[in-house]
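Asks: could you work out the structure for the sequence below:
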Amino acid sequence: MKTALITGCSSGYGLATALHFHAQGWQVIATMRRPRADLLPAAAGIRVLALDVTDAESIARALDHAGPIDVLVNNAGVGLFGAFEATPMATVREIFDTNTFGTMAMCQAAIPRFRERGAGTIVNVTSSATLAPFPLVAAYTASKTAIEGFSESLALELAQFGVRTRLVEPGYCPDTRFADNGAARTDGLVTEPYAAFAGKFFEGFAQPAATTHPQDVAEAVWQAPPPTTHRPRFPAPPPPVGLARRPRCSPRPPRRLAPLW
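Replies: Coordinates of the predicted model:
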């Protein structure tokens, strides 16, 4: 029986992914910063472990207690909305500590185990914000975009050892704690010059044309591990499939380039 270790299982994508893998007959190591026994069924094949991806000792303890794993799903993340101008660099670093460096630290801790076995899959969950520009999430997008480049390079390094690296790119999901996790950090980040613009942006989020649900992401993560699959990216529709077709820059560039200074 294969085993998946999943980070950030206290809600949303992580919780749905843990349940989905278990339903497919896998052993699941569901990790979260503050373990709660009531979130997952008390069933054989599910273990809940404490894990803080920003703490090296916590990572080492969790992997030691988990034992051999076949798949690592790096799902733990925190959100942030606000004007970048108003965002303290300490807050930016906090976002990167979890979304970027936490994912990298998990990979670095798991890779030797996979390499020695000559098998394993790393699935890094990023965001549709990496597929097209969005306002008011510049720092968050940067933290996730870094993982996209990191994962693509890492895939080339690890292929020689039989270790695969995959990306899952969820869309906007109202059924997660993304907004709740970022609420305290967001306070005061929409300043008066940005208020009208932000209001229109939030109106759009309140009535999105399409949404992604945790089960969409769970199924996309589930598709990533099979050794017969060579796709590096797995959008979790909707809407990332549509976003993936959008250019990253404006489709109507200026007729002539303005000087940079």
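Asks: please count neighbours and contacts with C-alpha atoms only from this point.
Replies: Noted.
Asks: count of neighbours near the residue lying closest to A66 once chain neighbours are set aside?
Replies: Excluding its sequence neighbours, the residue lying closest to A66 (CA to CA, 6 or more residues apart in numbering) is I29, at 6.7 Å. Close neighbours of I29, defined as other CA atoms under 10 Å, add up to 26.
Asks: try Q108
Replies: Neighbours of Q108 (other CA under 10 Å): 11.
Asks: surely F234 is in a strand?
Replies: Yes. According to DSSP: H, G, I helix; E, B strand; the rest coil, F234 belongs to a strand.
Asks: ok, it touching G171?
Replies: No. Using CA atoms under 8 Å, F234 is not in contact with G171, being 11.4 Å away.
Asks: for the stretch 1-150 of the chain, what spans make up the helices?
Replies: 12-23, 56-66, 89-96, 103-117, 138-158 (DSSP state H, counting those that start in this stretch).
Asks: so which of these is the most packed in?
Replies: Burial of the helices of the stretch 1-150 of the chain is given as mean neighbour count (mean count of other CA atoms under 10 Å); helix 12-23 ranks first at a mean of 22.
Asks: so which other helices or strands are in contact with that one?
Replies: On a contact count with 3 or more CA pairs under 8 Å, 6 or more residues apart in numbering; DSSP states H and E, helix 12-23 meets strand 3-6, strand 27-32, helix 214-223.
Asks: second input sequence below; structure requested for side-by-side comparison:
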Amino acid sequence: MQSVLITGCSSGFGLETAKLFLDRGWEVVATMRTPRAELLPASERLRVLPLDIADPDSIARAVAAAGPIDVLVNNAGFGAPVPIELTTAATAHALFQTNTMGTLAMTQAVLPHFRRRRAGVIINVTSTVTLKPLPLVGVYRASKAAVNAFTESLAAEVTPFGLRVHLVLPGRSPETRFGDNARPHLRGLDDPDYAPLIEGFVASVRNSTGPVTHAPDVAAAIWRAATDPSAPLHIPAGADAEIWMAEARC
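Replies: Predicted coordinates:
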């Protein structure tokens, strides 16, 4: 029986992915900062562990408690729609500490085990905002683009060891907690120049019309990355993500 460790399982993409892998017979280690086992179906194949990917000690404890795994899904992260001019050092640090350094630290924590076994899959979930410039997400975009960059290099490094590495790039999802998690970092709503831009951006994130990404789209893309040896390095997740990816390749 194969096993997967998924970060950020308290909601959204991570929660949906954990449910999918459980439904398909895998052993699942679902991690979240504040464990809530009731979010997932009861199963002897499920373990819910505490994990804060911004805390090295928490990472070490979670990886040790998880034991041997076959697949790591780095899904945890957060965004903040803030103009670059108004982005505080604390917000910039938090974005990179979680999205970039947390993903890197989790990857480094499991790689020695995968390399010794000459088997394992690492799946890093980033975003299609990395494919083209957008206002208000500059620092968030940079934190995710950094993950794209090191993941692409990582793939070249570990393929000779029999390991696989993939990037899953979701599009815009009105189902995520982007707005809730971003609220403490918002700046500019009282600024006459930036307020209309921020309000419009938040409304667009919550708008479910048109091509969007749903949580099952992301879970399906992660499943493909985990189980299909022929899957490409970059995998779009969602109808809008597929459009953005096609445009980026033009």
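Asks: quick revisit: looking at F234 and G171 of structure 1, which is more packed in?
Replies: Neighbours were counted for F234 of structure 1 and for G171 using other CA under 10 Å; G171 has more, 26 against 22.
Asks: check contacts around the counterpart of that one in structure 2.
Replies: In structure 2, G171 of structure 1 lines up with G171, judged by TM-score structural alignment. Taking CA atoms under 8 Å, 6 or more residues apart in numbering as the criterion, G171 of structure 2 is in contact with 127-129, 212-213, 236-241.
Asks: apply 10 Å and report the result again.
Replies: 126-129, 211-214, 217-218, 236-245 (CA atoms under 10 Å, 6 or more residues apart in numbering).
Asks: element containing the closest residue to it other than its chain neighbours?
Replies: Nearest residue to G171 of structure 2, sequence neighbours excluded (CA to CA, 6+ apart): A241, at 4.5 Å. Using DSSP states H and E, A241 of structure 2 falls within helix 239-249.
Asks: ok, now E169 of structure 1?
Replies: strand 163-170.
Asks: would you mind measuring from M104 of structure 1 to A146 of structure 1?
Replies: Distance, M104 of structure 1 to A146 of structure 1, by CA to CA, to the nearest Å: 10 Å.
Asks: farthest out from the centre of structure 2, which residue is that? Tell me.
Replies: Outermost residue of structure 2 with respect to the C-alpha centroid, by CA atoms, centre = their mean, is P192; its distance is 33.1 Å.
Asks: look up how far P83 of structure 2 lies from it.
Replies: 13 Å.
Asks: again, but for H214 of structure 2
Replies: Taking CA to CA, one finds H214 of structure 2 at 26 Å from P83 of structure 2.
Asks: cool, C250 of structure 2 as well?
Replies: Taken as CA to CA, the span from C250 of structure 2 to P83 of structure 2 is 29 Å.
Asks: then A221 of structure 2?
Replies: 31 Å.
Asks: of the contacts of G171 of structure 2, just the buried ones, PyMOL syntax please.
Replies: To isolate the buried members of these in PyMOL, using 16 or more other CA atoms under 10 Å:
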select buried, resi 126+127+128+129+212+213+214+217+218+236+237+238+239+240+241+242+244+245
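Asks: count the residues that sit near the closest residue to I147 of structure 1 other than its chain neighbours.
Replies: In space, and not counting its chain neighbours, I147 of structure 1 is closest to T100: 6.1 Å by CA to CA, 6+ apart. Neighbours of T100 of structure 1 under the rule other CA under 10 Å: 25.
Asks: so T100 of structure 1 makes contact with N75?
Replies: No. Contact criterion CA atoms under 10 Å: T100 of structure 1 and N75 do not qualify, at 11.0 Å.
Asks: common neighbours of the two, please.
Replies: With CA under 10 Å, 6+ apart as the test, T100 of structure 1 and N75 both reach T126.
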